[in-house]
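Colleague: Would you be able to build a 3D model of this:
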Amino acid sequence: MVQRQIPRPAEVLELMRLKRPEFNARKRRLDAALTIEDLRAIAKRRTPRAAFDYTDGAAEAEISLARARQAFHDLEFHPSVLRDVAAVDTSTTIFGGPSALPFGIAPTGFTRLMQTEGETAGAGAAAAAGIPFCLSTLGTTSIEDVRAANPSGRNWFQLYVMNKREISYALVERAAAAGFDTLMFTVDTPVAGARLRDKRNGFSIPPQLSLRTIANAIPRPWWWYDFLTTPKLEFASLSATGGTVGELLDAAMDPTISYEDLRVIREMWPGKLAVKGVQTVEDARKLTDAGVDGLVLSNHGGRQLDRAPIPFHLLPEVVREVGDDVEITVDTGIMNGADIVACIALGARFTLIGRAYLYGLMAGGRPGVDRTIGILAEQVVRTMKLLGAHHLGELTPRHVTQLTRLTPLTARPATAR
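Modeller: Coordinates of the predicted model:
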């Protein structure tokens, strides 16, 4: 028989832990976000549809993005046990300098449209976390203002080669003068991808008001207050600002971009040079032979060629081919610190986060970006501890198996040597 008794008030009180209320609404919602998906959900509630869809969407049917994210789900970790992992070291070096974590903030365009602090929030959060920040050619904060927001940290610049080459050359010179240490020469945008969400939303720079956009904005007065009471939204590095995103890209980019452009930029740039948008082993070898310092395996977040190669799947092949000769970075699809750990284990030196950073920005400005970095950092540390790795150098391919979901019916094109 179970012995029963009348509950004692003192014992009941011991079970009750009243949480101190948080009156700061932004802090309350950010503290409640435990994953990047949580930040995405907050961002979607707080941001007008056109701006959110620009961040969240990809090209055409968005297959490339879905596959990239699925690839990180389709992996299996193999932990080592009975190892003292009370402390782990997440620091690394990339492109000649340090980073406290194995990821940095990727270049994103039109960033102040998502939330008015824009690149300043990203650069400041990166500085506080001790990681690199990369500014886009299509950024809405100037090179010099990013430097002011991150005066002692690492700043990188992402370069599009314009049809007017003098524009690109001037940006290279300004970035060098501002002390940016790495240039990301982007090669996957000879023309703009077909970003259908943007077309359907009538997304443009600057935003154009219609009955639909006004109706969508009514529940989000805070976004419009920030937008209308802060400096005009425009490109900080370009003079042309009118039109849809695709029209702007098509007007600015040049489909004649070639290895000669790479040679010219290499001669102009005094720091490290990485090529962003590498999607085949053959190109990885050619670019390495051309003397670049780094490769960024990327399909532009699925925003250019739909059904493009999955960077995470491409990683082991590229590491086998050129991993001893060049530093390899990965982006596209990263939504969890475990994704980052898996990339490092398979031979990447570093990773970049784009959407994850923007979800945090839209969810809460600078504190939201801090929260993004904090969530990913916690996940990196926890995954390393559970794998039994004391530092990044102990992560090897034996820790990760890429599970098969998409199997080619025919062999991929042979590598040209």
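Colleague: only C-alpha atoms for contact and neighbour calcs from this point on.
Modeller: Fine.
Colleague: count of residues packed around Thr229?
Modeller: Residues lying near Thr229 (other Cα atoms under 10 Å) number 9.
Colleague: wait, what's in contact with Asp250?
Modeller: Counting by Cα atoms under 8 Å, 6 or more residues apart in numbering, Asp250 touches Val191, Ala192.
Colleague: tell me which element it falls in.
Modeller: Assessed by DSSP states H and E, Asp250 sits inside helix 245-252.
Colleague: Show me what counts as buried in that helix.
Modeller: Val245, Gly246, Leu248, Leu249, Asp250, Ala252 (16 or more other Cα atoms under 10 Å).
Colleague: quick one more, to check against the first:
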Amino acid sequence: MTRQLPRAHDLAPLLKFKKPVLSPRDRRLASCLTIHDLRDVARRRTPKAAFDYTDGAADAEVSLARARQAFEDVELHPSILRDVARVDTSCEVLGARAALPFGIAPTGFTRLMQTEGEIAGVTAAGAAGIPYALSTMGTTSIEDVAAAGPATRKWFQLYMWKDRERSMALVDRAARAGYDTLLVTVDVPVAGARLRDTRNGMTIPPTLTPRVVANAIPRPAWWFNLLTTEPLAFASLDSWSGTVGELLDTMFDPTVTYDDLAWIREQWPGKLCVKGVQTVADAARLAESGVDAIVLSNHGGRQLDRAPVPFHLLPRVVDEVGDRVEVHLDTGIMSGTDVVAAIAHGARFTMIGRAYLYGLMAGGRPGVDRAIDILRGQVERTMRLLGVSSLAELEPGHVTALNRWGPR
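Modeller: Reported below is the predicted structural model:
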């Protein structure tokens, strides 16, 4: 074998050095390839009480674990020899086009996770061409969110309070601010038993116990942001010094019925969607009531533990009401593949909560952008590997939900 010393011009094509990234935040986010990676960064950078409020669920957290496991247990069936050079990820949802088959779900206390909060969410959604939903329990006002994202499609999520006039005042503000869809959440007659919050003494504003301070000290960026920006407060109600669960039990009305929903329908001028549906019978009754969409959801596992898994419920609900009302889905989505599986299973649209909040906690607005980019890339890649070029081509035959759990 003849050997020779390597020459510089021969080595150059083989050695390509990565350009240094000066921003620590950009380096962190670039290293995140999945939503789980963003979650790991979020956990390191966020005090335990705030992270656990986002990450946790009710009681033993069985509902959340099952919802995520349901997506992991999906088997996909690709078709081959299809032209997938271009894929269309857009869909029609509640009368308008969305660039992706998912939107940002309503989340409460968002500025507690990271100070950019709802503003990061609504602006990132606008840049991505997807809807953003603001929670009744948001920490930025209805009007400020609208001003921050004038071109973003905005939905408002409503909890019915015991004070009906106060509830409908929020609805009126949302209508006047240009929100086109009202999401009425119906699975919170009382607060779920969120044990992590109780153990952490989770309050708004944070309770400064020695344990809270000690946990926050290694996270100076979060602490600095909390102390040097506008004081944390609710956008829709007065400040509160108790736990989150106590707040929910004080505010929310366990007497809400279908009659109240009809009353809301009469007053809201836009699209009406009911969030928190967990049975086929309720889906059928809502379809008869004239709502525009329903969201199959167990509130991210944060209310009734051991509740039905929305993904498992989806095909039966679509068979029953899919020709009369749009069927959306949330809970358990941690990847774009999960989104594609839900659409193939019959969902019109999906919503992400924790997935975008992990991005927010990991890096503010750029972190939310990164979460959306990760999901977008996974949606596109999964579609190509399945051999479909549009969401309309997805069908139940592309997906098998393996039976880990089921009635005996």
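Colleague: on that earlier part again, from the buried residues of helix 245-252 of the first structure, which is closest to Glu317 of the first structure?
Modeller: Leu249 (31.2 Å; Cα to Cα).
Colleague: Quick check: that closest one vs Gly104 of the first structure, distance?
Modeller: As for Leu249 of the first structure, its distance to Gly104 of the first structure is 25 Å (criterion: Cα to Cα, to the nearest Å).
Colleague: In three-state terms, label the closest residue to Arg307 of the first structure other than its chain neighbours for me.
Modeller: Nearest in space to Arg307 of the first structure, with sequence neighbours left out and distances taken as Cα to Cα, 6 or more residues apart in numbering, is Ser64 at 4.8 Å. Recorded secondary structure, Ser64 of the first structure: helix (DSSP: H, G, I helix; E, B strand; the rest coil).
Colleague: Helix, strand or coil: sort out Ile344 of the first structure for me.
Modeller: For Ile344 of the first structure, the secondary-structure state derived from three-state DSSP is helix.
Colleague: hang on, the earlier thing: the residue nearest to Arg307 of the first structure touches Phe312, doesn't it?
Modeller: No: using Cα atoms under 8 Å, Ser64 of the first structure makes no contact with Phe312, being 11.8 Å away.
Colleague: Do a quick rundown of the strands in the second structure.
Modeller: Secondary structure of the second structure (DSSP state E): strands at 74-76, 91-93, 96-98, 102-104, 132-134, 154-158, 181-185, 271-277, 293-296, 326-329, 349-352, 399-401.
Colleague: Next, the buried residues of the third one.
Modeller: Read it as strand 96-98 of the second structure. Ala98.
Colleague: Not counting that strand itself, show me its contacts.
Modeller: By Cα under 8 Å, 6+ apart, the list of residues contacting strand 96-98 of the second structure from outside reads Ser90, Cys91, Glu92, Gly129, Ile130, Pro131.
Colleague: contacting residues for the spatially closest residue to the first one that is not a sequence neighbour?
Modeller: Setting aside the residues directly before and after it, Ser90 of the second structure is nearest to Ala99 in space (Cα to Cα, 6+ apart), at 4.2 Å. By Cα under 8 Å, 6+ apart, the contact list for Ala99 of the second structure reads Thr89, Ser90, Cys91, Ala128, Gly129, Ile130.
Colleague: any idea how far His328 of the second structure is from the fourth one?
Modeller: When distances are taken as Cα to Cα, Ala128 of the second structure and His328 of the second structure turn out to be 19 Å apart.
Colleague: next one: Thr250 of the second structure
Modeller: When Thr250 of the second structure is compared with His328 of the second structure (using Cα to Cα), they lie 29 Å apart.
Colleague: what does Glu116 of the second structure give?
Modeller: Using Cα to Cα, we find Glu116 of the second structure at a distance of 27 Å from His328 of the second structure.
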